[in-house]
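>>> Whatever this is, show me its structure:
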Amino acid sequence: MTQHEAHDHSHDHGDHQHDHTGHDHSHAPTVTAGNERVVLIGFALTFGFMIAEVIGGLLSGSLALIADAGHMLTDAIALALAWAGFRFGRRPSDRKRTFGYMRLEVLAGFVNAVSLFALVAWIAWEAVGRLFDPHPILTGPMFTVAVIGLAVNVVVFLVLRQGDTEHVNIKGAMLHVVGDLLGSVAAIVAAIAIYFTGWTPIDPILSVLLSLLILRSAWSLFKNSLQILIEGAPSGIDVEGMPEALADAVPGVAGVEHVHVWSITSGQPAATMEVRLVPGADARETLKAVKAALADKYGIGHSTIEIDFGDTGADCSLRASAGKGHTH
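Below is the predicted model of the structure:
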């Protein structure tokens, strides 16, 4: 008996028939290896320049530069977490972790968002202090380091764009880099303004404006990753209208109840539901049709469907369905 044949079996559970379709828990996004590579490159570039920017910020006395260096530090941590998430996410499932380690990628994205909140709070605190107690700023080193930082951030951003830009961790890393890029621009503007006018308050003011942009991006990332962690419905999927849509799309379906839709990880929606059949409907064919409708209309390739035969008189003889998934 082959491994596939060993999974192709069915059980009669009283008045209900259970179909666990698409139960390939070990699968990971096809772009995971590419994501892992670009994130690792981004980490090396970000961490390397972060050290130089910390030194430049301390020598020049620029809060904007130090804030940007702090942001690059959180970027480096975020990229390291993302890399670890991709690395562990590719591990196969086992008896204790039947979905594998893919959820670690989402957890890393959540940590990224929280780190951004902490960064914004730190920048705001330092900016207020600088407004009341201005520090002298060396515009030469500040300008030079900021320009180099801008170039590094552009390179890292282009590298990350080679990965899956819709993935929660790649998107989170790119948000970090965009914040860094804006931080470098702010530092350049501040250096030029201070050089020509001597007005040092522009440095903490630009830092606060930058933190507001970072806060907006962080909130979006926080909501998206938290939605996955609490197993909320993926955006773009109308769970409320799903029962009616499936009943209209599949002739053998009389009704759909107990619908639950969530994401295993970013881009991996899953669903469970109970389907009632119309009298005389072929259960096996109806099952395949529901599965196809979920994949085509909602992009759900992993579904667990319970067939409630009741007294419909439907053909209750189910065999292992060919193609995607298996009946259980």
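>>> from here on, contacts and neighbour counts on C-alpha atoms
OK.
>>> Quick one: the helices in the stretch 201-328 of the chain, in order.
Here the stretch 201-328 of the chain has its helices, by DSSP state H, counting those that start in this stretch, at 202-229, 242-249, 283-298.
>>> Dump the ones you listed into a markdown table; add mean neighbour count and distance to residue 40 as well.
As requested, those are exported to a markdown table (neighbours: other Cα atoms under 10 Å; distance: least, Cα to Cα, whole Å):
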| stretch | mean neighbour count | distance to residue 40 |
| --- | --- | --- |
| helix 202-229 | 20 | 20 |
| helix 242-249 | 17 | 40 |
| helix 283-298 | 18 | 32 |
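>>> Save those helices as CSV, and put in distance to residue 126 too.
As requested, the helices of the stretch 201-328 of the chain are exported to CSV (distance: least, Cα to Cα, whole Å):
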stretch, distance to residue 126
helix 202-229, 8
helix 242-249, 50
helix 283-298, 47
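>>> Any idea which of those helices gets closest to residue 274?
helix 242-249 (9.8 Å; Cα to Cα).
>>> which other helices and strands contact that closest one?
When contacts are defined as 3 or more Cα pairs under 8 Å, 6 or more residues apart in numbering; DSSP states H and E, helix 242-249 sits against strand 253-263, helix 283-298.
>>> just checking, what packs against the first one?
Counting contacts by 3+ Cα pairs under 8 Å, 6+ apart, strand 253-263 packs against helix 242-249, strand 269-277.
>>> Contacts for that strand, please.
By Cα atoms under 8 Å, 6 or more residues apart in numbering, the residues outside strand 253-263 that reach it are 228, 231-234, 239, 243-244, 246-247, 269-278, 286.
>>> here's the other one to compare against:
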Amino acid sequence: MGEHGHGHSHVADREADRRYLSAALAVIALFMIVEIVVGVYASSLALISDAGHMLTDAGALALALVAGRLARTPARGAYTFGLKRAEILSAQINGITLFALVGYFLVEGIRRLVSPPEVGGAFVLVTALVGIVVNLIATWLISRGNRQSLNVEGAFQHILNDLYAFLATAVAGLVVLSTGWTRADALAALVVAALMAKAGYGLIRDSARVFLEAAPRGIDPQLLETEMRGITGVVEVHELHVWEVTSGFPALSAHVLVSAEQDCHERRTAVERLLRDRHEIRHTTLQVDHRQDFLPTESLRPRSPEEQDDADHGTGRE
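Have a look, this model is predicted:
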């Protein structure tokens, strides 16, 4: 019953995420069109960079929606976990697109610092202030989703960085309007690029950990093995592997040896309970054997050439 309830909650979370992402996409797409028009008219790189960032925001949200739908595909055929890692792929693509934009805005920002064009400060300021409101709404919508999902977190980081970008752009517009110093617009674009680089790095790093099957953050495999060995009757733990199928879906496999007087099934249940209650690892594959029924660990160690020669001579082999 517990597992069923967990699954039902997971489905409900995904449906809520879909609604929040869809609403945020509608808000972002509408304002992006307005910002592109005003940015071109005012010759503002800061506004155009914001619009470009919002274009990736819209793409990130659309990608997150598609990935979320793919992740709900049931396991079948060769895809024994379904397509759950589509969400991680979405997060990695979001991170890569952020870095691609960073390169463009760095080059263009530096060029405009050297040779600044005329910038319509009033247009920049007003559009940025409206953009702050729009992004606050979108950020609030996505923050209500399940941010433990890298897919949702990727979309959230896009929108949150766009909010910071609008704040920088508003400051730049105010400076241009009050002082006429148009280089402020290019400086704002460089600030935006720095924020995008930070967010992109975080997404690529976290999604790469999942693809490389690193242990989930907050779980130390050595400490986990020690805890498992601490269960009454557990003698040894071999071949311990812990990874994430997708964000929020940790999995573990291990070979557990118990003492002769212990019931293997009962000890397996105890290990599963520990993993579930203390570490929220519910997907486990445990092979449990009695210690005396399994070859000693020494026999599993690869022999050195010298040891192999001694063994061959001892058995009369040439």
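>>> how about a markdown table for the helices and strands packed on helix 242-249 of structure 1, with distance to residue 187 of structure 1 added?
Below are these laid out as a markdown table (distance: least, Cα to Cα, whole Å):
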| stretch | distance to residue 187 of structure 1 |
| --- | --- |
| strand 253-263 | 40 |
| helix 283-298 | 45 |
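>>> of all the ones you listed, which lies closest to residue 84 of structure 1?
When these are compared (using Cα to Cα), the closest one is strand 253-263, at 19.8 Å.
>>> Residue 35 of structure 1: neighbouring residues, count only.
24 (other Cα atoms under 10 Å).
>>> Show me where structure 2 has its strands.
234-246, 249-258, 283-290 (DSSP state E).
>>> Kindly write the PyMOL command that selects the buried subset of the contacts of strand 253-263 of structure 1.
In PyMOL, this line selects whichever of the contacts of strand 253-263 of structure 1 come out buried by 16 or more other Cα atoms under 10 Å:
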select buried, resi 228+231+233+234+239+243+246+247+269+270+271+272+273+274+275+276+277+278+286
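>>> Now do the helices in the stretch 51-200 of structure 1.
Under DSSP H, counting those that start in this stretch, the stretch 51-200 of structure 1 gives helices at 63-89, 103-132, 139-160, 168-197.
>>> gap between the residue nearest the centre of structure 2 and residue 193 of structure 2?
For structure 2, the residue nearest the mean C-alpha position is residue 150 (3.1 Å; Cα atoms, centre = their mean). Separation of residue 150 of structure 2 from residue 193 of structure 2 (Cα to Cα, to the nearest Å): 22 Å.
>>> re the thing from before, can you tell me which of the helices and strands packed on strand 253-263 of structure 1 is nearest to residue 133 of structure 1?
With Cα to Cα, the closest approach to residue 133 of structure 1 among these belongs to strand 269-277: 52.0 Å.
>>> neighbouring contacts of the closest one?
234, 252-264, 283, 299-310, 312, 314.
>>> That strand vs structure 2, average offset?
Superposed on structure 2, strand 269-277 of structure 1 shows a mean distance to its aligned partners of 0.5 Å (mean Cα distance after the TM-score superposition for structure 1).
>>> Onto which residues of structure 2 does that strand map?
Aligned by TM-score structural alignment, strand 269-277 of structure 1 falls on residues 250-258 of structure 2.
>>> what's the distance between that stretch and the middle of its chain?
25 Å (Cα atoms, centre = their mean, to the nearest Å).
>>> for stretch 67-87 of structure 1, same thing?
Here the centre of stretch 67-87 of structure 1 is set off from its chain's centre by 15 Å, with Cα atoms, centre = their mean.
>>> equivalent range in structure 2 for that stretch?
By TM-score structural alignment, stretch 67-87 of structure 1 lines up with residues 49-69 in structure 2.
>>> Most tightly packed of the helices of the stretch 51-200 of structure 1?
Among these, helix 63-89 has the highest mean neighbour count (mean count of other Cα atoms under 10 Å), at a mean of 25.
>>> What helices and strands are in contact with that one?
helix 32-60, helix 103-132, helix 168-197, helix 202-229.
>>> a markdown table for these, including distance to residue 73 of structure 1?
Formatted as a markdown table, these follow (distance: least, Cα to Cα, whole Å):
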| stretch | distance to residue 73 of structure 1 |
| --- | --- |
| helix 32-60 | 6 |
| helix 103-132 | 10 |
| helix 168-197 | 10 |
| helix 202-229 | 14 |
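>>> who's in contact with the aligned partner of residue 298 of structure 1 in structure 2?
Residue 298 of structure 1 maps onto residue 279 in structure 2 when the alignment is built from TM-score structural alignment. Residue 279 of structure 2 sits next to residue 219 when contact means Cα under 8 Å, 6+ apart.
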